[in-house]
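In: With the sequence up front, the predicted model follows.
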Amino acid sequence: MTDWLTPEEWRAMALSLRVSFWATLCSLPLGLLVAHALARWNFPGKQILNGIVHLPLILPPVVTGYLLLLTFGRRGWVGQYLDQWFGIVFAFRWTGAALAAAVMAFPLMVRAIRLAIEAVDPKLEQASATLGASRPWVFATVTLPLILPGIIAGAILAFAKAMGEFGATITFVSNIPGQTQTLPSAIYAFLQVPGGEPQAARLVMVAIAIAMTALLLSEWVSRIVARRISGR
């Protein structure tokens, strides 16, 4: 593939894989917690939390990127303190691209995990609790193994979504070759210059191949885990 793609195209693809990996890995613990809260807990503001989680699916991606810029930019109400106190900068960095991708992919991850949790019979969890098991232990030994296929499916879908994220990313971190230029941003850049269609077409094929691989892998891994859990 390195011979088929130019160095610039290869850098864009490698950066997309890096961004998607870290976006998925870092958001997975929070996604699991939020999904469990929405599926099992009753608390004031539950519907508000559900709306906030799914908001990136409804808002234009550019709006999400602008909100990220206002929040995590160098002068943002959170970003300025991260920069001053910890030296952490998101705006116009690849880490910012990972943050934008995580935000946009988060609803898909949460939804997949939530559906898996809701499919678990609460009586199984209650039975373990009546035997003296604490809630964390019940979750770790009963709920978690049963929802593992949903977690894997949600993570892979989030990874695929992060690979295709464009609007929020380009708004938040711009389109800097070698630094923040992901696969979708590179396709957009090539389409803006005369003669860039062949390069854009190559990257489109790469994007389609990665997306299809992720979807097929999600189904395959989920089935294997489900069979092992059921003992078939």
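Out: Good, I have the coordinates. In this text the structure is predicted, and so the values were computed from the model without any measurement. Residues are numbered from 1 along each chain as shown.
In: all contacts plus neighbour counts: C-alpha atoms, from now on.
Out: Fine.
In: and the gap between the residue of the chain most remote from its centre and Glu125?
Out: Most distant from the centre of the chain: Leu131, at 36.9 Å, with distances by Cα atoms, centre = their mean. Plainly put, Leu131 is 10 Å away from Glu125 if you go by Cα to Cα, to the nearest Å.
In: Find out how far the helix or strand hosting Leu69 is from the centre of the chain, if you would.
Out: Using DSSP states H and E, Leu69 sits in helix 61-72. In this view, helix 61-72 has its centroid 16 Å away from the chain centroid, taken as Cα atoms, centre = their mean, to the nearest Å.
In: Leu191 reaches Ala200, doesn't it?
Out: Yes - using Cα atoms under 8 Å, Leu191 is in contact with Ala200, at 6.4 Å.
In: Contacts for stretch 61-75, please.
Out: The list of residues contacting stretch 61-75 from outside it, by Cα atoms under 8 Å, 6 or more residues apart in numbering, reads 56, 76-80, 83, 89-91, 100, 104, 166-172.
In: another structure for you, compare them:
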Amino acid sequence: MSTAGRSGPRAAPERPTARGAAPSPRGERLPSWLLVPALIAVLLLVLPFVALLVRLDWATVPAAVTSPAALQALGLSLVTATIATALCALLGIPLAVVIARSPAGLAAVLRTVTTLPLVLPPLVGGIALLALLGRNGLLGATLAIAGIQIPFTTTAVVIAQAFVALPFLVISIEGALRAIGTEHEHVAAGLGAGRFTVFRRVTLPLAAPGLVAGTVLCFARALGEFGATALFAGNSAGVTRTMPLAIYTAFNGAGVEEDTAIALSLMLILVAVAALVLVRGWRPGAVR
């Protein structure tokens, strides 16, 4: 028998690649016509932040971020965003479970309602909240008779932040719940566990990555909320002026110096980056 007959299978010929292509993470090569618009997209996202860093007078940063106005806005933002995130968790976790475990038709309706604040301009959210809770609003008129005023208070800030941030929490948790399915819950129920025990000991631990990711994104979104807060809560220093409103006030020539506004902007950017890093670390199968 010839040695040619004993040889192993021949290696598959290499796939031809386009000239000027770059290797992708999967070992394939990307065509150059994809790389050019991708580079432009990256520059579009990065250059504004680079310009912000270049424009900032770094010598004034310590004084800017420690000024009374900046610390007041930062403290109010952190407190209200934390309360809004807790409120979103209290309401959003049950809503996410209901959506994930409901029939397809009902789940689609609930999912649409939940994601509506994501696609609406924030100013529309502020107008809607005023229509509901304003002095002459649907519920606000009754509250006004009882002597309860919500608009233009710190409570209004929390409500506005929760309104725009809740979808981030619900979507993250619902996606995690749909990914894990119901098999483990059925097994636990078959072993005699009650519904609350199954929820506490099985459902929540399995959905923990989505819960953490949603909570972090929810907090970051609440911290950066501007439009709904401006209309529904106003811009009163020490009461409703959060970091985004302080930045807006600075560039309209009152209350805060421009260097402080840029420093506050950098703080918000750092919070957003930290949120994305935490989400990436907790995402199942994430590359760390």
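Out: Ah, there it is. Since the structure is predicted, the reported quantities are computational estimates derived from the model, not experimental observations.
In: Got a TM-score for the two of them?
Out: Scored against TM-score structural alignment, normalised by the length of structure 1, the superposed chains reach a TM-score of 0.87; 223 aligned residues with a Cα RMSD of 2.3 Å.
In: of Leu191 and Ala200 of structure 1, who's got more company?
Out: Of the pair Leu191 of structure 1 and Ala200, Ala200 is the one with more neighbours under other Cα atoms under 10 Å, namely 21 against 16.
In: Counterpart of that one over in structure 2?
Out: For Ala200 of structure 1, the aligned position in structure 2 is Ala261, judged by TM-score structural alignment.
In: which stretch of helix or strand covers Phe92 of structure 1?
Out: Going by DSSP H and E, Phe92 of structure 1 is not part of any helix or strand.
In: Can you tell me the closest non-neighbouring residue to the match of Ala200 of structure 1?
Out: Nearest non-adjacent residue to Ala261 of structure 2, counting by Cα to Cα, 6 or more residues apart in numbering: Ile247, 4.6 Å away.
In: Ala263 is in contact with that neighbour, correct?
Out: No - judged on Cα under 8 Å, Ile247 of structure 2 makes no contact with Ala263 at a distance of 9.1 Å.
In: what touches both of those two?
Out: Counting by Cα under 8 Å, 6+ apart, no residue touches both Ile247 of structure 2 and Ala263.
In: for the residue nearest the centre of structure 2, helix, strand, or coil?
Out: The C-alpha lying nearest the average C-alpha coordinate of structure 2 belongs to Leu217 (Cα atoms, centre = their mean; 3.2 Å). For Leu217 of structure 2, the assignment made with DSSP: H, G, I helix; E, B strand; the rest coil gives helix.
In: list the buried ones in whichever strand or helix holds Ala129 of structure 1?
Out: Ala129 of structure 1 belongs to helix 122-130 when elements are defined using DSSP H and E. Residues Glu125, Ser128 are the ones in helix 122-130 of structure 1 that count as buried (16 or more other Cα atoms under 10 Å).
In: now that helix: which residue numbers in structure 2?
Out: So helix 122-130 of structure 1 is aligned with residues 182-190, judged by TM-score structural alignment.
In: how deep is the alignment partner in structure 1 of Gly214 of structure 2 tucked in, by neighbour count?
Out: If you follow Gly214 of structure 2 across to structure 1 using TM-score structural alignment, you land on Gly154. Other residues lying near Gly154 of structure 1 total 28 when counted by other Cα under 10 Å.
In: now do the one 4 residues further on
Out: Neighbourhood size, Ala158 of structure 1 [other Cα under 10 Å]: 31.
In: Repeat that for the one 5 residues further on.
Out: Number of residues near Met163 of structure 1 (other Cα under 10 Å) recorded here: 27.
In: Let me know the helix or strand that it is in.
Out: Residue-wise, Met163 of structure 1 maps onto helix 144-164 under DSSP H and E.
In: That helix packs against which elements?
Out: helix 7-40, helix 94-118, helix 183-191, helix 197-230 (3 or more Cα pairs under 8 Å, 6 or more residues apart in numbering; DSSP states H and E).
In: which parts of the second one are buried?
Out: Yep, that's helix 94-118 of structure 1 we're talking about. Residues 94-117 are the ones in helix 94-118 of structure 1 that count as buried (16+ other Cα under 10 Å).
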